[in-house]
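Visitor: fold the following.
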Amino acid sequence: MKLPVMPPVSPMLAKSVPTIPPGASYEPKWDGFRCICFRDGDDVELGSRNEKPMTRYFPELVEAIRAELPERCVVDGEIVIATADGLDFEALQQRIHPAQSRVTMLAGSTPASFVAFDLLALDDDDYTSRPFAERRAALERALAGSGTSVHLTPTTTDADEAQRWFEDFEGAGLDGVIAKPLDGTYQQDKRTMFKIKHVRTADCVLAGFRWHKTSTEKAPLVGSLLLGLYNDDGKLQHVGVVGAFTAKRRAELVDELEPLLLRDGDEHPWSQWAEADAHQGQRLPGNVSRWNATKDLSFVPLRPERVLEVKYEHMEGTRFRHLAHFIRWRDDRTPESCTYEQLEQPLTFSLDDIVPGLGPAT
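Guide: Here you go, the predicted model:
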């Protein structure tokens, strides 16, 4: 492989802002795996955000890129899995598997797509020093012949339309809007773009915690709090974690949570998670991380008697998509009142209305 921009490349990043800024190019914020695609003839490499190759996990994309992208190019984009109900990030996570037989099977059953949103190089030309407006125009020309697996993200310079996208597209699994300065160059690992994401609050049941990675017997520290919500069947469902605390607060939480430790004879709604069979194919506390098989995700169960208010962005199925943030204790709320009914449900929106052809064939 010999390209004007060679792997590894650390992608350009975005910083969070509360509202859509004026005077920029706007595009949907895709919820998938950030990927920089390098193609030189038949040689294709898919680089992740942390610069590690993902090529072996998406063989169907390698073939599609050979067929649908220009002969020699470097394109920044997002790997996604599109379903009739929108983007499926959980199915995307399942694609990262060590067994080649599993990779091959999933490539057929849950094929991925590539949504392109920036151009770093084309033929012998390095585009990273050119303004985004010029890169976007070249990207549109380069993808004019793309097919069913490689797609071009929509853009607009109309801030009002971007606001409509922000409100509507969440129903298809997207998680906000990206704003790019029209005259901005491509700057690796720099937060020169802006992201506007949804922020909501929920009252959750505290059901357990994990020790911090630096915790010791002499200096114990709480790492993260495990959150639950009651479903329609009255079952406490694990919904996410809160973990952004100062060292001082982590130490204080040890004593603060001690009265909630299980007493002799106490049952816990998540007791089945100690059983190996309960973890097969499920996202449960205690399950080994798909990204780091050595990471200890075991937890200390607590009596589910205390409620806390958290800030979150959006849901992925029955769970918070990202780490939630602690706001305050809600001792005025009963655990039983913490149900999924309190959560805001975005209106359903079709992926085909965002990018024609991205949604699955019907």
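Visitor: CA atoms for contacts and neighbours, from now on please.
Guide: Fine.
Visitor: can you map out the helices along the stretch 151-300 of the chain?
Guide: Under the criterion DSSP state H, counting those that start in this stretch, the stretch 151-300 of the chain contains helices at 159-168, 247-257.
Visitor: list the buried residues in the shortest one.
Guide: Residues of helix 159-168 classed as buried: 159, 162-163, 165-168 (neighbour count, 16 or more other Cα atoms under 10 Å).
Visitor: dump the helices of the stretch 151-300 of the chain to TSV, plus distance to residue 152.
Guide: Output for the helices of the stretch 151-300 of the chain, formatted as TSV (distance: least, Cα to Cα, whole Å):
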stretch	distance to residue 152
helix 159-168	16
helix 247-257	44
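Visitor: which among those is found nearest to residue 9?
Guide: Across the helices of the stretch 151-300 of the chain, residue 9 has its closest neighbour in helix 159-168 (28.6 Å, Cα to Cα).
Visitor: rewinding a little: nearest to residue 216, of the buried residues of helix 159-168?
Guide: Once Cα to Cα is applied, the member of the buried residues of helix 159-168 that ends up nearest residue 216 is residue 166, at 44.3 Å.
Visitor: which of the buried residues of helix 159-168 sits closest to residue 330?
Guide: residue 167 (29.0 Å).
Visitor: isn't residue 139 right up against residue 119?
Guide: Yes - applying Cα atoms under 8 Å as the test, residue 139 and residue 119 come out as touching, 5.7 Å apart.
Visitor: okay, the two: which has more neighbours?
Guide: Each of residue 139 and residue 119 has its neighbours counted (other Cα atoms under 10 Å); residue 119 has more, 27 against 20.
Visitor: second chain to compare with the first, below:
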Amino acid sequence: MTKAGIDFGLSLEIEPMEARSADSLPVDDGWQYEPKWDGFRCLAFKSGSHIDLRAKSGKPLARYFPEVVAYLSGLAVDRFIIDGELVIELDGKLSFDALQMRLHPAESRIRKLSVETPARLVAFDMLLTPAGVPILDQSLRERRAALEGFAKDTSRPEHLILSPFTRDVTEASRWLSGSGGDTDGVVCKRVDGAYLPGERVMTKVKRRRTADCVVGGFRYESDSELVGSLLLGLYNEKGELDHVGFTSTITNAERRELTSRLEALRGGSGFTGKSPGGPSRWSTKRSSEWEPLAPELVVEVRFDHVTGRRFRHGTKLLRWRPDKKPSQCDYHQIER
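Guide: I've put the predicted structure just below:
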């Protein structure tokens, strides 16, 4: 029994199966390939009319997505546990920003957003069948068949959809080399594999995306006189240089020479649009401690996600681009 006596068939503390990162798709036999969705990973539990949604961290999500709870609660199915992804679509594209806006303390705000920007659940695995049978020990092939049977009567495009899959590596390669859209890579699962909670037995391969960025500033390493990270910029429609992220993948061998090179450009205009620092979810206690540079250096970096016209995570420095004019580094490179 869990959650005030409600029996969901499996503990709410169960952890989603995880994936290891890889640079390329596995090509041997026995793999199933699925899109890697850009949303909130979610385990959806149902027992009667009771619904619980749990994030990958184990934290409850149900209060933030009342429209998903309402739909799942109303299904003519007594119980299930589904592994999937919560997503929100805006203007034909999935929006991670819209998902984050749901994590709000005010219920009135959440209710308003649930109507204006409704979420849906993308289902890609089943852990407990509507008959109340746990199927974690069954193969992915069997679990997928159970999920497809469930989806025949329950899926609706605006509420619950079934994630596509392929067992053809050529088709998966086309997904991976695509221009982007709603997904940012491919997740690879063994067709004969069981569901192993919390274990990294899947493989994820992210779509490689690169951009040429202006180095508008830098930060020193903590308690050091050497450079720690480069601050990256792109020119906006007004011709202003906006801060869009950073890269810290600098080797120790090049750090001292690079520091001298950067210090020679120190004191320039830096970012003339959005600048580092100020309150944001990217800020740290050292956000304001940066050195502005003359906008002369260009680097090519690899990135995965873009949120709010910024790189959501740190980027990987691929190479310097002395052949590229800083003025050529604009937002068109990262817009899908």
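Visitor: nearest to residue 133 of the first structure, of the helices of the stretch 151-300 of the first structure?
Guide: Nearest of the helices of the stretch 151-300 of the first structure (Cα to Cα): helix 159-168, 16.1 Å.
Visitor: circling back to that earlier point, who wins for proximity to residue 58 of the first structure among the helices of the stretch 151-300 of the first structure?
Guide: Short answer: helix 159-168, nearest of the helices of the stretch 151-300 of the first structure by Cα to Cα, at 28.9 Å.
Visitor: all strands of the stretch 101-250 of the second structure, in order?
Guide: Here the stretch 101-250 of the second structure has its strands, by DSSP state E, counting those that start in this stretch, at 119-128, 160-162, 183-190, 200-206, 209-220, 227-235, 241-247.
Visitor: for these, which one sits closest to residue 264 of the second structure?
Guide: strand 209-220 (11.9 Å).
Visitor: elements contacting the closest one?
Guide: In this structure, strand 209-220 of the second structure packs against strand 227-235, strand 291-292, strand 298-303, with contacts taken as 3 or more Cα pairs under 8 Å, 6 or more residues apart in numbering; DSSP states H and E.
Visitor: dump those strands to a markdown table, plus distance to residue 68 of the second structure and mean neighbour count.
Guide: What follows is these, written out as a markdown table (distance: least, Cα to Cα, whole Å; neighbours: other Cα atoms under 10 Å):
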| stretch | distance to residue 68 of the second structure | mean neighbour count |
| --- | --- | --- |
| strand 227-235 | 37 | 25 |
| strand 291-292 | 46 | 21 |
| strand 298-303 | 31 | 21 |
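Visitor: just send those strands back as a markdown table, with distance to residue 200 of the second structure too.
Guide: Output for these, formatted as a markdown table (distance: least, Cα to Cα, whole Å):
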| stretch | distance to residue 200 of the second structure |
| --- | --- |
| strand 227-235 | 30 |
| strand 291-292 | 40 |
| strand 298-303 | 23 |
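Visitor: of all those, which one is nearest residue 90 of the second structure?
Guide: strand 298-303 (22.3 Å).
Visitor: give me the mean distance between that closest one and the first structure.
Guide: Its matched residues in the first structure lie on average 1.8 Å from strand 298-303 of the second structure after superposition (mean Cα distance after the TM-score superposition for the first structure).
Visitor: now do the following helix or strand past that strand: everything it contacts.
Guide: Heading C-terminal from strand 298-303 of the second structure, the first helix or strand you meet, by DSSP states H and E, is strand 306-307. Outside strand 306-307 of the second structure, the residues that touch it by Cα atoms under 8 Å, 6 or more residues apart in numbering are 96-97, 312, 334.
Visitor: out of these, who's the most crowded?
Guide: So for those (other Cα under 10 Å), the most neighbours sit at residue 96, 20 neighbours.
Visitor: that residue pairs with which position in the first structure?
Guide: Using TM-score structural alignment as the criterion, residue 96 of the second structure maps onto residue 89 of the first structure.
Visitor: thinking that match is in contact with residue 31, fair?
Guide: Yes - in this structure residue 89 of the first structure lies within contact range of residue 31 using Cα under 8 Å: 6.9 Å.
Visitor: what do these two both touch?
Guide: Counting by Cα under 8 Å, 6+ apart, the residues touching both residue 89 of the first structure and residue 31 are residue 80.
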